[in-house]
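>>> quick one: sequence and predicted model below, then my questions.
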Amino acid sequence: MTPLLSLDGLTKAYPGVVANDSVSLMIAPGEVHALLGENGAGKSTLVKMIYGLVKPDKGQMSMNGAPFAPPEPRAARAAGVGMVFQHFSLFDALTVAENIALGMENAPKMNALSEQIRKVSDAYGLPLAPDRIVGDLSAGERQRVEIIRCLLQEPKLLIMDEPTSVLTPQEVDILFQTLRKLSAEGTSILYISHKLEEIRTLCDAATILRLGKVVGECVPRETSARDMAEMMVGKVLATPSRSGVAPGDVLLEVRALSLPSPSAFGMPLREISINLRQGEILGIGGVAGNGQDELLAALSGEMLAPRGTVVAKGQDIGSLGPIARRKLGLLAAPEERLGHAAAPDMSLTENAMLTAMDREGLQRGGFLHWPSARKFAERVIEAFDVRTPGPWNAARSLSGGNLQKFVIGREVLQRPDILVVNQPTWGVDASAAAAIRQALLDLATGGAAVVVISQDLDELMEISDRFAALNEGRLSDPLPTEGLSVEQIGLMMGGAHGMEVAHV
């Protein structure tokens, strides 16, 4: 059978790094093919060459046996390549149909397009109303908009980059049903994900990249997740572990905190209460859009709550902003790494200065001391294995996973007394995720109090002492993680409280 897509010796180099080094692979018609590799392995560069965003330095591509060299995404789409990016490119204030029209070359009239959207959404089990405002949609529904936009172009190859990173287990099941239906109809899928059990469930074949080179291929169903992870990193993976530490004094106490929604599409917080001790990790789960961003903002001081109290280390900090809270030892790392946690066009040294100036003494006599900031950035890069040519590189030049490692490392190395993190391992590979989780465990072992907000339930069960769930801006009563069942977690995420959960 002629491969749908064939890559032969693709090479792409940037100053200081070879992103892809003579990469070859083949994807058959109707095949679901996984592309695996740790952060910085070259996955993003490779799919950008396929999609026409980047031109290879060497090598050839062919589609159905004919030469394929798209000079731009428009040409790739015309040849039958669609791509659903990890970060959605949607306008909140527009409808589903209006957003889809913006991504089409020759969009039909709105009535005709709305009918097409309904037909495709029904055919592939992706329920979506064309007239809904995107800002009112859940993360899973937003992803459906991106997928339907691609499906309307009838692609031969669909590239998906970390498609389940913001989905609930139920939404993942719906997505996989859709992808299996597409595969059965002959559409090939190139699937990028760090969730290896999902790869084993869905994919027919896998190509593994390491440092820009193909280092292996496998059939995921016949290969364990651990074996695939170790092929990716080239070493035996360590399992995060923690020394038993008895909880100490209360470091963070939140009582009846309420916060209005910061925007028309945000989520208000309602009567949030938290009690967190030294050496303790509180895991907070929930479906995206239930108040996670707002909770971090309220704890970090980015948003001041008009009702309720926040007490850190015995001091009422409800009226203090982020800088004052940092000086007291309450640090935070938000979910949105590019633009919120890090300034895209600033160097890693400058981004280190932004949050560590006071705690790391990066100023002298009122002047910023850049040599000290550079040394601190270098410490973060080394300690968290951030793949970058150096601390002078701009934040936007890093892959998503490497920037995530830098953002988390920057906060952890400041030795916080209280750390609040949202999605700490979002978009990072198995090795980096294990290292970040170990760093959080080590912080708690050292006496810090840690709040981990995450949509990765496995992560929360692995590192948390207690678990609570956010639902429509309300926080459930926390329960000990040990012995907590999937049914209890599901009830908590659905808004159940107290005795209703305890008796499951």
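Alright, I've got the coordinates. These numbers were taken from a predicted model, which means no experiment stands behind them. Numbering: from 1, shown residues only.

>>> hey, let's count contacts and neighbours off CA atoms from now on
Will do.

>>> residues in contact with stretch 396-405: which ones?
Outside stretch 396-405, the residues within contact range by CA atoms under 8 Å, 6 or more residues apart in numbering are 39-40, 337-338, 344-345, 384-388, 395, 424-429, 432, 436.

>>> buried ones from those residues, can you make that a PyMOL selection?
Of the contacts of stretch 396-405, the buried ones can be selected in PyMOL as follows, counting by 16 or more other CA atoms under 10 Å:
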select buried, resi 39+40+337+338+344+384+386+387+388+395+424+425+426+427+428+429+432+436
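
>>> now, the contacts of stretch 396-405 that are in helices?
Ala432, Ile436 (DSSP state H).

>>> go through the contacts of stretch 396-405 and flag which are in strands.
Among these, none falls in strands (DSSP state E).

>>> contact partners for the nearest residue to Glu38 once chain neighbours are set aside?
Distance criterion CA to CA, 6 or more residues apart in numbering; nearest residue to Glu38, sequence neighbours excluded, is Asp429 at 4.8 Å. Asp429 makes contact with Gly37, Glu38, Asn39, His194, Gly401 under the criterion CA under 8 Å, 6+ apart.

>>> and the gap between the residue nearest to Val428 when sequence neighbours are not counted and Gly390?
Of all residues not flanking Val428 in the chain, Gly401 sits nearest, at 4.4 Å (CA to CA, 6+ apart). To Gly390, Gly401 is 16 Å away according to CA to CA, to the nearest Å.

>>> got another, please set it beside the one above:
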Amino acid sequence: MDSRLTLRSITKRYPSVVANDGIDLDVAPGEIHSILGENGAGKSTLMKIIYGAVKPDAGQVLWNGREVQIANPAEARKLGIAMVFQHFSLFDTLTVAENIALGLPADTDLDELSRRIDTTARQYGLDLEPQRHVHTLSVGECQRVEIVRALLARPQLLILDEPTSVLTPQAVEKLFDTLRQLAAEGCSILYISHKLDEIRALCHKCTVMRAGKVTGVCDPTQESSASLSRMMIGAEPPAIHATPREPGETRLVVSHLSLPKSHPFGTELSDINLELRAGEIVGVAGVSGNGQQELLAALSGEDTRAAPEAILLRGEAVGRLNAARRRRRGLGFVPEERLGRGAVPDLSLAQNILLSHQDSSMIRGGMIRFGAIGHLAAAVIKRFKVKAPGPQATAGSLSGGNLQKYIVGREVMRDPRVLIVAQPTWGVDVGAAAQIRAELVALRDAGCALLVVSEELDELFEISDRLVVIAKGRLSPSIPRGEATVDMIGLWMSGLWDQAGKGETGHA
């Protein structure tokens, strides 16, 4: 039987790099096939070629045994190829239903489409409101829109890039059941994930890429996470060593923080209590869209509606202070959105330094010290092993994982007293993820107080001293990491915690 998709000697060159160098790939009907590789290995470029978003310089693409030239995504969709991108292609000012309708015939009935969206989302455990505007969605909720849009097309080939980052552990298995069912019905699936345990549990075949080339093909069910890691990065990721220690002074206190919705589809924050001390990492778990966005905005200073005393930063009431004034008092912040908020795509990495470094060493007498920002950008690139041509490379030219390393590194090198980090390793390969986590732990050991909001439970269990869960705008009691289990936290993510149970019932 012919392969569903065959690639032969696919090559794509850019001025500074060969993104794909003679790639061969075969995907059979009904096969769940993983593409594994470091950030910058060429995975995204290859997927864009399959989807028609990028034209290869050389090579052949065969679809169901017939050579095709996929000129654009519309042609890919006609063939039966659907893709969920790592960086989303949604219009902020349109609703969920309107965004999905853009890829459908012009006479599509929006009311009927909304019903289909709702049915499909519920079927796969992906809560969505079709009439909600995209600009009100969190990153995780935007990913749900992309997944549902792809599933609505009933594709012959479904390309998924990091699809489980928005799901509870209980919902991941439900999605896997759905993907296995799609595969059993003949749908081929290209699955990109940095979660090696997922690849081993789900995928039938794995193609490993490094520096734009295929370095191996294997049956992931016969491999260990360590052996897959060695194939991908040439080594096992270093273990994180978090030395137990007594936390120090209280750096951040949130007391009875309640905020109404900032927009009709937002999440109301209800009586949030949180205490963060020097030399500790508190991990915040939760399914995307349960108030993380609102809590981060209130803590960072983007939302200044809180009562002054509701947020104390190093003993000072800052509830009404903006982000810049909180930064000057020792707060660091890494947003979940890399492009647009964490970095300006069209500015250089050096210029992006100024988004968080605006002290006298960078700006003097109203004049930008370009030598200083270039030097610091180069230091971040070197220390965090960012794959970039240099400080003058634009932020938008970096892969998602390398841009994340740069943004985290930029904040770490400010030496903050309190650091709030959202999704520190989303879409980052195992080697880079281990490096980022090690840097956060080192910052904690140096006395910083860290609040890490993540939908990666393994990550939170690895680096946190205490865990809390946010669900429907409420915050659970905190629990020491050693007393928590994945199943317990998974249940708490549905709001099912016992207020009289373990952990602190007052301040988290």
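Thanks, I have it. This is a predicted model, so every value here is computed, not measured.

>>> TM-score for the pair, please.
Here the TM-score for the pair of chains, by TM-score structural alignment, normalised by the length of the first structure, is 0.92; 500 aligned residues with a CA RMSD of 2.6 Å.

>>> quick one: the strands in the stretch 151-300 of the second structure?
Taking DSSP state E, counting those that start in this stretch, the strands of the stretch 151-300 of the second structure run over residues 157-161, 188-192, 205-210, 213-218, 250-259, 269-277, 280-285.

>>> okay, those strands in JSON lines with mean neighbour count and distance to His133 of the second structure next?
Formatted as JSON lines, the strands of the stretch 151-300 of the second structure follow (neighbours: other CA atoms under 10 Å; distance: least, CA to CA, whole Å):
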{"stretch": "strand 157-161", "mean neighbour count": "25", "distance to His133 of the second structure": "23"}
{"stretch": "strand 188-192", "mean neighbour count": "24", "distance to His133 of the second structure": "28"}
{"stretch": "strand 205-210", "mean neighbour count": "22", "distance to His133 of the second structure": "37"}
{"stretch": "strand 213-218", "mean neighbour count": "17", "distance to His133 of the second structure": "40"}
{"stretch": "strand 250-259", "mean neighbour count": "20", "distance to His133 of the second structure": "20"}
{"stretch": "strand 269-277", "mean neighbour count": "21", "distance to His133 of the second structure": "20"}
{"stretch": "strand 280-285", "mean neighbour count": "26", "distance to His133 of the second structure": "25"}
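
>>> got a markdown table for these, with distance to Ser494 of the second structure too?
Formatted as a markdown table, the strands of the stretch 151-300 of the second structure follow (distance: least, CA to CA, whole Å):
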| stretch | distance to Ser494 of the second structure |
| --- | --- |
| strand 157-161 | 25 |
| strand 188-192 | 27 |
| strand 205-210 | 33 |
| strand 213-218 | 37 |
| strand 250-259 | 20 |
| strand 269-277 | 16 |
| strand 280-285 | 11 |
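
>>> of all the ones you listed, which one is nearest Gln499 of the second structure?
strand 269-277 (12.9 Å; CA to CA).

>>> so what secondary structure elements neighbour the closest one?
Packing contacts for strand 269-277 of the second structure, counted by 3 or more CA pairs under 8 Å, 6 or more residues apart in numbering; DSSP states H and E, involve strand 250-259, strand 449-453, strand 474-475.

>>> of all those strands, which lies closest to Phe91 of the second structure?
Phe91 of the second structure sits nearest to strand 449-453 of all these, at 25.6 Å, using CA to CA.

>>> the closest one vs the first structure, average offset?
Strand 449-453 of the second structure, aligned to the first structure and superposed, deviates on average by 0.6 Å (mean CA distance after the TM-score superposition for the first structure).

>>> please state the offset of that strand from the chain centre?
Strand 449-453 of the second structure sits 16 Å away from the centroid of its parent chain (CA atoms, centre = their mean, to the nearest Å).

>>> residues in contact with it?
Outside strand 449-453 of the second structure, the residues touching it (CA under 8 Å, 6+ apart) are 251, 276-285, 292, 417-424, 440, 444, 460.

>>> contacts for the very next helix or strand once past it, please.
Note on strand 449-453 of the second structure: by DSSP states H and E, the next helix or strand toward the C-terminus is helix 457-463. Here helix 457-463 of the second structure makes contact (CA under 8 Å, 6+ apart) with 240, 242, 281, 283-285, 437, 441, 452, 454, 467, 481, 486.

>>> those: which two are farthest apart?
So, those by CA to CA: farthest apart are Val441 and Val486, at 20.8 Å.

>>> and these two? Which one has more around it.
Counted by other CA atoms under 10 Å, Val441 of the second structure and Val486 do not tie: Val441 has more neighbours, with 24 against 14.

>>> what about the host helix or strand of the more buried one, distance to the chain center?
Element membership of Val441 of the second structure, judged by DSSP H and E, is helix 430-445. Averaged C-alpha coordinates place helix 430-445 of the second structure at 16 Å from its chain's average position (CA atoms, centre = their mean).
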